[in-house]
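>>> My questions are about this predicted structure, shown below with the sequence.
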Amino acid sequence: MNVQLPNTKPHYIILDGLRGVAAITVVAFHILEAHATSHLDMMINHGYLAVDFFFLLSGFVIGYAYDDRWQKLSLGEFFKRRLIRLHPLIIFGMLVGAVCFYFQDSAPWPKIDEVPLSTLLVVMIIGFTLIPLPISMDIRGWQEMHPLNGPAWTLFFEYVANILYAVGLRRLPNIALAVLAVLAAGALIHLGLTNPYGDVIGGWSLDPTQLYIGSVRLLFPFLAGLLLSRIIKLGTISNAFTWCSLLLLIVLAMPRIGGSENLWMNGLYDSLTIILIFPIVIYLGASGRVEGPIQNNICKFLGDISYPIYITHYPLIYIYTGWVQEHRYSIEDTALVAVLVFVGSIALSYAALKLYDEPLRNWLTRKFVAK
């Protein structure tokens, strides 16, 4: 629990750093996913589980930041704070997605002369609101609720979690939260064991099956994170950032388990990683000490770019994926371009943070948030 700010709670800077590690891993996962032929041969095979880690971390941070403030905090004030924190970059990510869609020129994707500009603008404007689009309005062909910026589906569920927390979950005693978390864990294990793909991947489409998957992926991590923020007694752990980063990278990069013959094995790995390993990572990270100014700066940088890189990188992935699939390139053929996309995603996120997000959030906070 690492840096004490004046008149504030201690700030979990190591958890910020771990969020950044997971977010950068997602970028690498999506770049390499363009070369996969199925779920079985994806490189950084379990990178998709970073989403579930984000949900658990969100529950922990929301509970820690807001549980003891409701005597002075109104619902309106809470939602204003969350909108100011999250929504500017949602709008920016949709703008980047619209620009990339307009100029995309690979065979797998529709050209702008196949999708009227007016339709593109409507999809973009609806995307600004984060209202999910029905499959009938999908202009890309991947059945995404946000076809200009696919990962925005997780922000839709993040907003759902924030609403559930504000209107009800915050009032529940720990025993009730624990019961709900156990039930949600059972649903998560069931999903992992029965999903026909042998994993917990899904949640990005506005159809019953995908909405169910997204809800199951949200509920246990968020409830567990919220409960964890209330009940854990933190220790003092040295080198926590290093060890937690390694553990996180190992579970996300783990090769596919069970192959095509035993799909349930990989689904069980997914669910148990979310239920057992991720809470341990959060506990260790929250209990850790920053080891000197260099590690402090690394954690701060990773934490600063974690959300921007997650919500802005995927329009670049669309272009890269289309190019790879059109020409049937291997990763060896495109290694230099892949590195450029990776570095470009980091650069774009940092520019968005410093030139757009931070100035806008500071202005909105001064204008609309009560002192």
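Everything's here; your move.
>>> from here on, contacts and neighbour counts on C-alpha atoms
OK.
>>> can you tell me the helix or strand for the residue nearest the centre of the chain?
The residue lying closest to the centre of the chain (C-alpha atoms, centre = their mean) is residue 51, at 4.3 Å. Assigned by DSSP states H and E, residue 51 falls within helix 50-66.
>>> Flag every buried residue along the following helix or strand past that helix.
Next helix or strand after helix 50-66 toward the C-terminus (DSSP H and E): helix 75-103. For helix 75-103, the buried set under the neighbour-count rule, 16 or more other C-alpha atoms under 10 Å, comprises 78, 80-81, 84-98, 100-102.
>>> Look up how far residue 120 lies from the nearest residue to residue 149 once chain neighbours are set aside.
Excluding the flanking residues, the one nearest residue 149 by C-alpha to C-alpha, 6 or more residues apart in numbering is residue 97, at 5.6 Å. Look at residue 97 and residue 120: by C-alpha to C-alpha, to the nearest Å, they are 10 Å apart.
>>> Next one for the comparison:
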Amino acid sequence: MITKEHYFHLLDGLRGIAALIVMWRHTGYFWGGWTIPQSYLAVDLFFVLSGVVVANAYEARLRAGLAPARFALLRLIRLYPLYLLGSLLGLIPVAAALLGLLPPSLATPLPLVLLAAALLLPLVSEPNLFPLNSPAWSLFFELGANLAYAAVLRYLDSALLAAIMLASALGLALALQAAPGQGLHGGYSPATMAVGLCRVGYGFFAGVALLRYFNSGRRAPLRRGARAWLCGALVLAGLLAVLLARPPAPLRPWFDLAAVTMVFPLLIYLAMGCRVSGRAAQACALLGAISYPLYVLHVPLGRLVNGALGQLLAPPPVMAVAGLVFAGVLLPLCWLLDQRVDAPLRRWLMRRNGIVVK
């Protein structure tokens, strides 16, 4: 296991930046519809990061006897509370529609929607698998990958890892051939669930493979000081170059495939070798702390603000100002939720379930 001082700070920073990019994408109504072109690929970065972090935190414990069911409980404690809060916030527009204040937004009976949301299960009867909080589709696939990882870990040697990644990459290539105009923007709808499965299948297990290679002793020496700063800048520049790119339509499918299967794993591996400290480490830790609350709360909260402004027929300049205020309030709110609500609640849940809190 590699300690946080070696690489976690920079990975936390990447996770926070990716969450900010996803928020920008989903709140385009504030910015006149402008979004970062390839921002949907940030989810694939999350999947690789998840593989690294989960393997680092749990692989040794699973091999030492941690039961897969106990592991599943730990992952639910980590993901579920803020997911539930986001889903409850997503109920507000539904309630407004039931009162006649907004147009109907659901084709599925509300009790079934509530049951599926409570169980973190997708609804194939809706255009979005998680209509109360659409980004939750990636949590569903990530949790599935986590559970599969724990279930097959005893057999998960290099050959099986390579087979899973190869099969997932081939699935992505087939999906791109079938719908090249879609790119790899899939997984959130019933028609694209297979794409989501392949995205998480490649990304998560690529993260596991990266950590194992990093721990094998064949890696380059850790970079510190100015070298770490330079490496971190190169990683950030590479990430932004991918997400801001506008590849020609014929090349977009293969651009997406190369980004997901090669560029993102390479960037994360470079980041793993950077040891940052001081204010840089503090900034990365802050970005990491807000990343998950931001990811699961920005859509329902943004919809509430957008719905209210839509009722007032706010012009574009007002919308842009509202977007800035929204982001300015949401980011510190996410930090407070992480520090004062989610972290204490998770510690309490772990103690209640007899889990030692370190």
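On my side now, so go ahead. Quantities reported herein were computed from a predicted structural model and do not represent experimental measurements.
>>> Which residue in structure 2 aligns with the residue nearest to the centre of structure 1?
Taking TM-score structural alignment for the superposition, residue 51 of structure 1 sits opposite residue 43 in structure 2.
>>> what does residue 95 of structure 1 give?
With TM-score structural alignment as the criterion, residue 95 of structure 1 matches residue 88.
>>> need the contact list for its match.
residue 132 (C-alpha atoms under 8 Å, 6 or more residues apart in numbering).
>>> Next one: it from residue 111 of structure 2, what distance?
14 Å.
>>> Next: residue 309 of structure 2.
In terms of C-alpha to C-alpha, residue 309 of structure 2 sits 29 Å off from residue 111 of structure 2.
>>> which stretch of helix or strand covers whatever residue of structure 2 lines up with residue 164 of structure 1?
Under the alignment (TM-score structural alignment), residue 164 of structure 1 pairs with residue 148 of structure 2. Secondary structure assignment for residue 148 of structure 2, by DSSP H and E: helix 136-152.
>>> now what about that helix, what contacts it?
Here helix 136-152 of structure 2 makes contact (C-alpha under 8 Å, 6+ apart) with 43, 47, 50, 54, 62, 68, 71-72, 75, 79, 83, 120-122, 129-130, 187-188, 196-197, 200-201, 204, 296.
>>> List only buried entries from the residues you listed.
43, 47, 50, 54, 62, 68, 71-72, 79, 83, 120-122, 129-130, 187-188, 196-197, 200-201, 204, 296.
>>> residues contacting the residue lying closest to residue 58 of structure 1 once chain neighbours are set aside?
Excluding the flanking residues, the one nearest residue 58 of structure 1 by C-alpha to C-alpha, 6+ apart is residue 222, at 6.6 Å. Residues in contact with residue 222 of structure 1 (C-alpha under 8 Å, 6+ apart) are 55-60, 161.
>>> any chance of these in TSV, plus distance to residue 341 of structure 1?
As requested, the contacts of residue 222 of structure 1 are exported to TSV (distance: C-alpha to C-alpha, whole Å):
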residue	distance to residue 341 of structure 1
55	26
56	28
57	27
58	27
59	31
60	32
161	32
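>>> now those: which count as buried?
Buried among the contacts of residue 222 of structure 1 (16+ other C-alpha under 10 Å): 55-60, 161.
>>> All the strands of structure 1, residue numbers only.
Listed in chain order, the strands of structure 1 (DSSP state E) span residues 3-4, 10-11.
>>> and among the ones you listed, the most buried is which?
Neighbour counts (mean count of other C-alpha atoms under 10 Å) averaged over each of the strands of structure 1 peak at strand 10-11, with a mean of 14.
>>> what's it in contact with?
Applying C-alpha under 8 Å, 6+ apart, the external contacts of strand 10-11 of structure 1 come out as 1-5.
>>> now do 7 Å
1-4 (C-alpha atoms under 7 Å, 6 or more residues apart in numbering).
>>> same thing with stretch 289-301 of structure 2?
15-16, 19, 23, 26, 82-83, 86, 89-90, 133, 135-136, 331, 334-335, 338.
>>> coming back round to it: could the strands of structure 1 go into a markdown table alongside distance to residue 226 of structure 1?
Formatted as a markdown table, the strands of structure 1 follow (distance: least, C-alpha to C-alpha, whole Å):
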| stretch | distance to residue 226 of structure 1 |
| --- | --- |
| strand 3-4 | 21 |
| strand 10-11 | 16 |
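>>> Looking at those, spot the one closest to residue 183 of structure 1.
strand 10-11 (30.9 Å; C-alpha to C-alpha).
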